[in-house]
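Novice: this is a predicted model, with the sequence first.
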Amino acid sequence: MAMIAATKSSLSFKKIINTIDNLKPVSGRLEQVGIIKNNSKVILDYAHTPDALEASLKSLREQFKYRRISIVFGCGGDRDKAKRPMMGKIANQYCDRIYLTDDNPRHENPKTIRNSIRKNINKSKIYETSNRANAIKKAIFAMKTGDILIVAGKGHEKIQEYKKIKKLFSDQEQILKNIKIKNKTLSSNLKLNILKELSNSNNISLNLEINNASINSKVIKKNNVFFALKGKHKNGNLFVKEALAKGASLAIVNNQKKSKKKIVVKNTLKFLTEASSILRENLSSKIISITGSCGKTSLKELTGRSLGKISQTTYSPKSFNNKFGVPLSLFNLKKNDEFGIFEIGMDKKGEIDYLSKIIKPDVGVITNISYAHIKNFENIKQIALAKSEIIKNIKDDGYLILNRDDKFYNFHKKIALKRNLKILSFSLKNKSATTNLDSISKEKSKYKISININKIKKYFYLTSFFENDLKNLLATITIISIFKDIHKLDKNIFYDHKATNGRGDTMKVKLFKKFFYLVDESYNSNPLSLKSALKNFDMIKVDNSKKHVVLGDMLELGKYSKKLHVEIGKNINKTSLTNINVIGGHVKWIFNNLNKNKRGIVIKKKSQIIDLIKNNLNNNDYLMIKGSNSTGLNSLSNQIKRGKINAL
């Protein structure tokens, strides 16, 4: 309203914008007082009527939806007595903790006033004391990271009235005095404060430096915090000594003795998850969360690297998308990050719900729905339903981005509309999508990709035009468009992006005195990703060279395994690919359904793949390797890249 008034008074809008930062709140009117190192906030407000108190508390609850809100207040004497139980009810509705104390009792008995207020307050929430200074002190010292405290009723007033006595008393001075004392018990490192608060560890130095978190003692760096997690095969508690020796500033452990560098908790994973969730709520970073049957990691990488060129951004490494990787990645957000980008995986119902509740994304993305992990579901619709769990945990007024070409687009859109989320989409074909492909042309070694976004044309350069690369480009542009002006982005911002290891990256390898190109698709395999990989490989143009394929099993397909492997065989018959070699039990269904001219050999052990390279590949030939991670083909591909074939 002030900006409109200033504009109507002939001030330039640019000048108004530049002035906003210099404005200060009116004293005692929803005024933040002081700065607390653990990101908790004390708000001073003059609200002393039911309407005013509700307006203030409602505003705070809307702004800090997931934070604990406490209040210090009372009611004045010799005034409207009917408002007292009403104000108690309002405080009870919006606040997690209530410090009931005296306001200006004047000529009334302070105890009588407080009794009237507390009629509508839950006993479990209330702390009562007549001494207002003690109430403020108690409330401030109880504040944990991110908590909100409102001290209401007196605002800017400098006196307190008891009968005929008017004594000097300022809420603001009491708040500032106690914040100063409290800050001496806190670290300037928000993460350290969270860890100390959660564990009640008073023996840990406030000067300890903490950067990132790690669960791997082999790669830990100086000033990292080591979380000793228990997995199926390894117990991190056995590697604490190694982590500390390598420079870890702190270790979170269980079943060990406390020390200045160890915090002992019952469950290290639960502790990490709680700490990460608290940190998420206390950073202003916009969180983008990606799920789907395939393409999560490659989309996260493209989005993370691209946003990282224009803003401070943290994104989860590799495929850190489970109950270990998600909280670990979240804890590694930095204070000044504008964006955090995380992927969420699942193989069972409820897992995405659990993980997305921790992340609370501002933007959710569902890449596609396929038969990945179908063994734990009755049908593909159940997979779509499990992926939709992310939708209910996107923040209010948040965004959902969907693949317009996916057959479950309308299904997911309908769920999102019930939450009034903003829905954006991307598509290779559908012109009604928010972001869609317009045309592709080649300019020397570059591919010029023209897109339409919100019906305006823009183009960018890529090194390839494979289908999955195009989808990732469209999805990334859609994500960025929420926060940035797409039309100001450099046309080469995506050009230097390289495929993630094991997800289509191509490398020239020298073995047995010859060069060949390894197209590594070995990180994982499901029907959708395999069809895409085969289509991409088929598109590669070669002159006198040959293409060879090694396929491993698609796993976790349950009762659908035979049907889906057979479909892949029939799909390959429609391509120009030949020399299809297979290794594994399920993948034989592909081989048996291939035309004879497309068949290579059935490989019984991985060392035969090296024989295949040695005997069947010529100079400048191409070899694509694809299979589920558990087949071991990813490890083999990495060894081939490093030339460590003797290990095979």
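Specialist: Great, that's in hand. Residues are numbered from 1 along each chain as shown.
Novice: C-alpha only now, for contacts and for neighbours.
Specialist: OK.
Novice: what residues does stretch 475-482 touch?
Specialist: With contact meaning C-alpha atoms under 8 Å, 6 or more residues apart in numbering, stretch 475-482 is reached by 299, 302-303, 307, 363, 401, 403, 424-426, 434-435, 453, 486.
Novice: let's see that with 7 Å instead.
Specialist: Here stretch 475-482 makes contact (C-alpha atoms under 7 Å, 6 or more residues apart in numbering) with 303, 426, 435.
Novice: so which bits of it are buried?
Specialist: Within stretch 475-482, the residues that qualify as buried are 475-479, counting by 16 or more other C-alpha atoms under 10 Å.
Novice: tell me which element the spatially most central residue of the chain falls in.
Specialist: Nearest to the mean C-alpha position of the chain, counting by C-alpha atoms, centre = their mean, stands residue 342 at 4.0 Å. Using DSSP states H and E, residue 342 maps to strand 339-343.
Novice: circling back to that earlier point, for the buried residues of stretch 475-482, give me CSV that also has distance to residue 367 and secondary structure.
Specialist: Formatted as CSV, the buried residues of stretch 475-482 follow (distance: C-alpha to C-alpha, whole Å; DSSP: H, G, I helix; E, B strand; the rest coil):
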residue, distance to residue 367, secondary structure
475, 8, helix
476, 11, helix
477, 14, helix
478, 12, helix
479, 12, helix
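Novice: sorry, back to before: now the residue nearest to the centre of the chain: closest residue in space that isn't a chain neighbour?
Specialist: residue 289 (4.9 Å; C-alpha to C-alpha, 6 or more residues apart in numbering).
Novice: please report how far the one you found lies from residue 614.
Specialist: 43 Å (C-alpha to C-alpha, to the nearest Å).
Novice: three-state assignment of the spatially closest residue to residue 384 that is not a sequence neighbour?
Specialist: Counting by C-alpha to C-alpha, 6+ apart, residue 384 lies nearest to residue 369, which is 6.0 Å off, once chain neighbours are set aside. Of the three states, residue 369 takes coil according to DSSP: H, G, I helix; E, B strand; the rest coil.
Novice: next up, a second structure to put side by side with the first:
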Amino acid sequence: MTPPLFTLDAILAATGGRATGVPATEINAISIDSRELGEDALFVAIKGDRFDGHDFVDTALANGAVAALVGRGEGAGRIVVDDALEGLTDIARAARQRSRGFIVGVTGSVGKTTTKEALRVVFEAAGQTHASIKSFNNHWGVPLMLARMPETAQFGVFEMGMSAPDEIRPLSQLVRPHVAVITTIAPAHLEKLGSLENIARAKAEIFDGVEQGGTAVLNGDHPQIGILLEAATAAGIGKVITYGFARGVDWQITEVETAADRSFATIVHGDERYALALGVAGRHMLANATAALAVSHIAGIEAEVALRALAGFGAQPGRGQRLALGPAEKPLLLIDESYNANTASMQAALDVLASIEPPGGRKVVVLGDMLELGDAAPQLHGGLADAVKASGAERVHLVGTSMAQLAAALPPHLVASHAATIAEAVDGIVADLAYGDAIMVKGSNGVGLSRLVADIKSRFSQS
């Protein structure tokens, strides 16, 4: 019989809370969204930037929550604590304390969600696995994901993000990973951090939570690797594993071949050579998968199990997912990279676009602003011109004020449109498309290109 996620008594012991009129004795789901509640759910009324969960407690209880964790207010069905987010963190701490699973933390400027998903796929092939969903990687997302981890989970994978110093450290100290992965260092969040070196130091905060005897797994393909190695040593991490395309790394990616929707490489580790095949294109995807292969080796998973699992690994929505919309003989090919962007991921996405042949029309790209780059934004946006031209794009649509620099750097005949906002751009871009075209959509999440993706799906899914 499957044990409950938590008993009510365990929740009260973890939080020091006071239950009033809570009839349930078991909690089997934890949510901060009153609209998305699992069976026997605990609703946690955290206060966010736009909403205060306390305003939705009654709705959550009416929608089926068996209890609500609140920082204020009285009434039936409530567990009252000093602060709801702190209460959620206490539950997360209790979940980690009881766990006997192999726990991995993942951070990095680019590729952390994809690497987390690659690890999930590999671990699920070996045993019961719990992993962060979406990009729940911040001060409330990590506690929520950890609190949801079943006691019986054999593997746990948690993504950790940041936009400023001192954000990853408390998350890692909560998760206490056995392995900390840093995917890469790239110009993201320059506005607050100022330099790549400072970004590396902020990412290295993940080492401060690593369990004694744990391991750091680091991408070696960036100039800041020295900073990470020094930080790992300073944090007392005795074992450091490197991976990437660079010579001398512990898990080296060689003999690379990429096709429109496949990638192949030989991974060299000591005297061993492994044939890695992925159902998705891109050198960056090979790097993410190699990180998962290296971590699975540390976890004691046979290489054959990991490689077989990775062979079925594909891109996620907003992160390179491909959709053929409309008639099979001449579809519109949509490559959805709408979730996020910085210079490294832009370059990687445009490299993939270069390998794509449209089903029977033109190659189109929509690029949105890369946000949080500070004073470097104009130069970094304009600097994308060569990669855009090398991609073979015939129509380039640009969205955002910073993309004016790229518009000026590109040949005028390539720039089909430039708008300050997606609201101004979406109708014109959709009208410019036709079945047979291949279109890639890439930009920072705050630009809102997911709206364009949704409109394209709606318009072209009808054959």
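Specialist: Structure received. Since we're looking at a predicted model, the values are computed, not measured.
Novice: need the TM-score from the superposition.
Specialist: After superposition, the two chains reach a TM-score of 0.91 (TM-score structural alignment, normalised by the length of the second structure), with 455 aligned residues with a C-alpha RMSD of 2.6 Å.
Novice: about what we covered before: and the residue nearest to residue 384 of the first structure, what pairs with it in the second structure?
Specialist: Aligned counterpart of residue 369 of the first structure in the second structure: residue 185 (TM-score structural alignment).
Novice: give the burial count for its match, as a bare number.
Specialist: By other C-alpha atoms under 10 Å, 26 other residues sit near residue 185 of the second structure.
Novice: gap between it and residue 160 of the second structure?
Specialist: Applying C-alpha to C-alpha, the value for residue 185 of the second structure to residue 160 of the second structure is 14 Å.
Novice: and residue 343 of the second structure, by the same measure?
Specialist: 20 Å.
Novice: comparing those two, which residue is more hemmed in?
Specialist: A count of neighbours by other C-alpha under 10 Å puts residue 160 above the other of residue 343 of the second structure and residue 160, at 28 against 18.
Novice: tell me which residue of the first structure lines up with the more buried one.
Specialist: Aligned partner of residue 160 of the second structure by TM-score structural alignment: residue 344.
Novice: identify the residues contacting the aligned residue in the first structure for residue 290 of the second structure.
Specialist: Applying TM-score structural alignment, one finds that residue 290 of the second structure aligns to residue 474 in the first structure. Residue 474 of the first structure makes contact with 426, 435-436, according to C-alpha under 7 Å, 6+ apart.
Novice: hmm, 10 Å instead?
Specialist: 299, 403, 425-428, 434-437, 449, 451-453, 468 (C-alpha atoms under 10 Å, 6 or more residues apart in numbering).
Novice: that one: helix or strand, and which one exactly?
Specialist: helix 467-483.
Novice: likewise for residue 275 of the first structure?
Specialist: helix 268-281.
Novice: so which bit of the second structure is that helix matched to?
Specialist: Counting by TM-score structural alignment, helix 268-281 of the first structure sits on residues 84-97 of the second structure.
Novice: for the matching stretch, buried residues please.
Specialist: Of the residues in stretch 84-97 of the second structure, those buried (16+ other C-alpha under 10 Å) are 84-96.
Novice: average gap between the helix holding residue 275 of the first structure and the second structure?
Specialist: Superposed on the second structure, helix 268-281 of the first structure shows a mean distance of 1.2 Å to its aligned residues (mean C-alpha distance after the TM-score superposition for the first structure).
Novice: next secondary structure element downstream of that helix?
Specialist: strand 286-291.
Novice: which bit of the second structure covers the next helix or strand after that following strand?
Specialist: As assigned by DSSP H and E, the chain's next helix or strand after strand 286-291 of the first structure is helix 296-308. Residues 112-124 of the second structure are matched to helix 296-308 of the first structure when aligned by TM-score structural alignment.
Novice: corresponding residue for residue 223 of the first structure in the second structure?
Specialist: Using TM-score structural alignment, residue 223 of the first structure sits opposite residue 40 in the second structure.
Novice: just the contacts of stretch 475-482 of the first structure now: which is nearest residue 573 of the first structure?
Specialist: residue 426 (29.9 Å; C-alpha to C-alpha).
Novice: would you check that that closest one makes contact with residue 473?
Specialist: Yes: with contact defined as C-alpha atoms under 10 Å, residue 426 of the first structure counts as touching residue 473 (9.4 Å).
Novice: give me the more crowded residue out of these two.
Specialist: Taking other C-alpha under 10 Å, residue 426 of the first structure and residue 473 do not tie; residue 426 has more neighbours (31 against 23).
Novice: counterpart of the more buried one over in the second structure?
Specialist: With TM-score structural alignment as the criterion, residue 426 of the first structure lines up with residue 243 in the second structure.
Novice: is it true that its match touches residue 254?
Specialist: No: using C-alpha under 10 Å, residue 243 of the second structure makes no contact with residue 254, being 11.2 Å away.
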